[in-house]
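J.: Got a sequence here, can you model it:
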Amino acid sequence: MSQLPLFVYGTLRPAFAGPMAGQLSAMTRYIGRAVAQGRLYQIADYPAFVSGPEGQVIGDLLMPFNLSTTLAWLDDYEECTRAYPEPHEYRREQLTVQGQSGRVIAWAYIYALPVTDLPLIASGDFLSHKR
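T.: Prediction:
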């Protein structure tokens, strides 16, 4: 598995005051802000990212110290392993994001269910969105 950074856009962002963001921060090195093409939707108290040509989603790039350990932990946290029944809410995939130094391929967790009835986070920034 190639050493790619991780793009986080919601409750896993370093600036989010939550235990999982803190745990992930301890497992990674912060690279900087990044922007992905797509839209962000509100689900309860966390967001859903749907990649696509319209819209921009603000997030952060993190470089895991141990990629396989970090991704295994995140796959379990995002409930997208075989241990969880399908359909999974998220799927992990690679996408191109715009980092501070240019375009970067990164791992991201993409929402895999319909967003028809979910409210759009128009700013694309979960941290600045009034919940």
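J.: Every contact and neighbour count from this point should use C-alpha atoms.
T.: Noted.
J.: Output the contacting helices and strands for the longest strand seen in the chain.
T.: Determined from DSSP state E, the single longest strand within the chain is strand 46-64. Packing partners of strand 46-64 (3 or more C-alpha pairs under 8 Å, 6 or more residues apart in numbering; DSSP states H and E): strand 6-8, strand 28-43, strand 102-111.
J.: run this one through as well so I can compare:
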Amino acid sequence: MTLPFFVYGTLRPGEGNHDVFLRGRTLAEEPARLAGAALYDGPGYPYVVEEPDGVVSGELVTPLPEEYEQLLVALDRLEEYAPGDARNLYERVAKPVVRGADGRTVRAWVYVAAPPVAARLRAGGTRIESGDWLTRS
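T.: Here you go, the predicted model:
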């Protein structure tokens, strides 16, 4: 399934991993929101945790078609995600994301905290109340 990516942390423009992984490999990058999720400090990097009362701000990234497969592999490696691996810190899931430009909802890949990580964060993690990694403090 070929989907854009919703990025909310170190892959956003101006953050450290954006230039390393995305610069020159995207067709479009635009503001977007993910509802039904909260943002937690990793620390050093964020986690999205599925929670009904939250909204997370980020970017909807559409890769260039010729870069898609390589970018998918690179991002899975960055997030240490392997399908079906119980040791995953993140799971890559398809979620509805609201585009900031026109309010349309599109499905996108989102790296969310794996269930054991999400449970630990809910129990004692630091929630970023703004839902925006770029304005955390």
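J.: Kindly provide the TM-score of these chains.
T.: TM-score for the superposed pair, counting by TM-score structural alignment, normalised by the length of structure 1: 0.88. Supporting figures: 125 aligned residues with a C-alpha RMSD of 1.5 Å.
J.: after superposition, how close is the longest strand of structure 1 to structure 2?
T.: For strand 46-64 of structure 1, the mean deviation from structure 2 after alignment is 1.0 Å (mean C-alpha distance after the TM-score superposition for structure 1).
J.: residues in contact with that strand?
T.: Applying C-alpha atoms under 8 Å, 6 or more residues apart in numbering, the external contacts of strand 46-64 of structure 1 come out as 4-11, 13-14, 27-42, 70, 99, 106, 109-112, 123-126.
J.: Buried among those residues? Make that a PyMOL selection.
T.: Those of these that count as buried under 16 or more other C-alpha atoms under 10 Å are selected in PyMOL with:
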select buried, resi 4+5+6+7+8+9+10+11+13+14+27+28+30+33+34+35+36+37+38+39+40+41+42+70+99+106+109+110+111+112+124+125+126
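J.: Could I get the contacting residues of the residue lying closest to Glu15 of structure 2 once chain neighbours are set aside?
T.: Computed as C-alpha to C-alpha, 6 or more residues apart in numbering, the closest residue to Glu15 of structure 2 that is not its neighbour in sequence is Gly9, at 7.5 Å. The neighbourhood of Gly9 of structure 2, defined by C-alpha under 8 Å, 6+ apart, consists of Glu15, Tyr45, Pro46, Gly58, Trp133, Leu134.
J.: Next, work out how far apart Gly9 of structure 2 and Ala86 of structure 2 are.
T.: According to C-alpha to C-alpha, to the nearest Å, Gly9 of structure 2 and Ala86 of structure 2 sit 23 Å apart.
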